[in-house]
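1. pasting a predicted model and its sequence here:
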Amino acid sequence: MTDSIPAGFIPWLPKSQFMRHLTDLGAFYRREADNVLALRVNAAHGNMHGMAHGGLLATFADSALGFVIAEQAHVSVVTAQMSVEYLNAVKPGDWLEAHVQIDKQGKRLIYATCLLQVEGRSMLKASAVFAVRHAAVPASDG
């Protein structure tokens, strides 16, 4: 297993409080040139079969989609729908990259696709619809 980080990637700290908890399991990275997000999969990301947990992969894809959409479309979004296809097992030591493409952008909805890849091989495909937020989140009472 290698711990090296490929050239061009810098640490990425998600804004989401939930995603920040996942950084306890391992750091996230970003390549600013093309908004690719990545992580080095390790044993802490695993399921009982020794491969990356499907929930982690889906969460990573969802977060990458939201982040890239917000960056490219300059809007605040929330996930309205997401479907996930698990294509191949992701193993400890794998450098996992999230490649996002906006498929269609409207005023209220944005459609996008995320491919999680290891060395150019697709491991997961997520297709999602994001709702554009036009109002601020209400303040919490407690």
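-> Alright, I've got the coordinates.
2. going forward, measure contacts between C-alpha atoms and count neighbours the same way
-> OK.
3. strands of this protein, residue ranges please.
-> Using DSSP state E, the strands of the chain run over residues 10-12, 28-31, 36-40, 76-86, 95-105, 109-118, 121-133.
4. need the ones you listed in CSV (columns: mean neighbour count and distance to Asp62).
-> Formatted as CSV, those follow (neighbours: other C-alpha atoms under 10 Å; distance: least, C-alpha to C-alpha, whole Å):
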stretch, mean neighbour count, distance to Asp62
strand 10-12, 15, 15
strand 28-31, 21, 14
strand 36-40, 23, 11
strand 76-86, 15, 8
strand 95-105, 20, 10
strand 109-118, 21, 8
strand 121-133, 20, 8
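5. against that first model, consider the following:
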Amino acid sequence: MTDSPPAGFQPFGVTDGFIGHNGPYYWRQDSTGQLEFGFQTDERHGNPNGVLHGGAVLSFLDTILGHAVVTGTQRPCATISLDSRFIGTAAPGEWVGGRTTVRKLTRSFAFVDAEAFAGDRLLVTATAIFRIFEGEPRK
């Protein structure tokens, strides 16, 4: 395990509440301009089987999915539905990365996908629907 994120990553803006407990999370822009997110896992993210707990990875994906919606709309949102598929496992201590894809934005809803990976191993894919609200997102 390393104490610092991979090159180019900077701290994610939100560090309070559950995000702060599960993270810290980080982000960077890759060579194609797409945002990539990540977090350094440790023992608190593990389960009794010696691998990452699915809830730790899903919390990370829910956070970056919501971030994609807020960034795309400049409005607050909330998760309505989060469908996940667990593909692989990782051990506590591994760096977990994630990417999002916004499929469709309407005035009231966002349809977004995400994936989490450790190295070149796909861990989880997710599809989500978010409710978009009036107003500006919390700073």
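-> Yep, that arrived. Computed from a predicted structure; not experimentally measured.
6. before we move on, the earlier item: and the strands of the first structure as CSV, adding distance to Phe67 of the first structure?
-> Shown next, in CSV, are those (distance: least, C-alpha to C-alpha, whole Å):
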stretch, distance to Phe67 of the first structure
strand 10-12, 11
strand 28-31, 11
strand 36-40, 9
strand 76-86, 9
strand 95-105, 9
strand 109-118, 11
strand 121-133, 11
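7. which one of those strands lies nearest to Asp3 of the first structure?
-> Closest to Asp3 of the first structure of those, according to C-alpha to C-alpha: strand 36-40, at 7.1 Å.
8. average distance between the closest one and the second structure?
-> The superposed strand 36-40 of the first structure is, by mean C-alpha distance after the TM-score superposition for the first structure, a mean 1.1 Å from where its aligned residues fall in the second structure.
9. which helix runs longest in the first structure?
-> When the first structure is parsed with DSSP state H, its longest helix is helix 54-73.
10. which residues does Glu115 of the second structure contact?
-> The contact partners of Glu115 of the second structure, taken as C-alpha atoms under 8 Å, 6 or more residues apart in numbering, are 61, 98-100, 122-126.
11. any idea how far it lies from Arg75 of the second structure?
-> Note on Glu115 of the second structure: its distance to Arg75 of the second structure, by C-alpha to C-alpha, to the nearest Å, is 23 Å.
12. got the angle for the longest helix of the first structure vs strand 36-40?
-> Comparing the axes of helix 54-73 of the first structure and strand 36-40 via axes from the mean of the first three to the mean of the last three C-alpha atoms, to 10 degrees yields an angle of 150 degrees.
13. helices or strands up against helix 54-73 of the first structure?
-> On a contact count with 3 or more C-alpha pairs under 8 Å, 6 or more residues apart in numbering; DSSP states H and E, helix 54-73 of the first structure meets strand 76-86, strand 95-105, strand 109-118, strand 121-133.
14. dump these to TSV, plus distance to Val68 of the first structure.
-> Converted to TSV, these look like this (distance: least, C-alpha to C-alpha, whole Å):
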stretch	distance to Val68 of the first structure
strand 76-86	10
strand 95-105	7
strand 109-118	10
strand 121-133	12
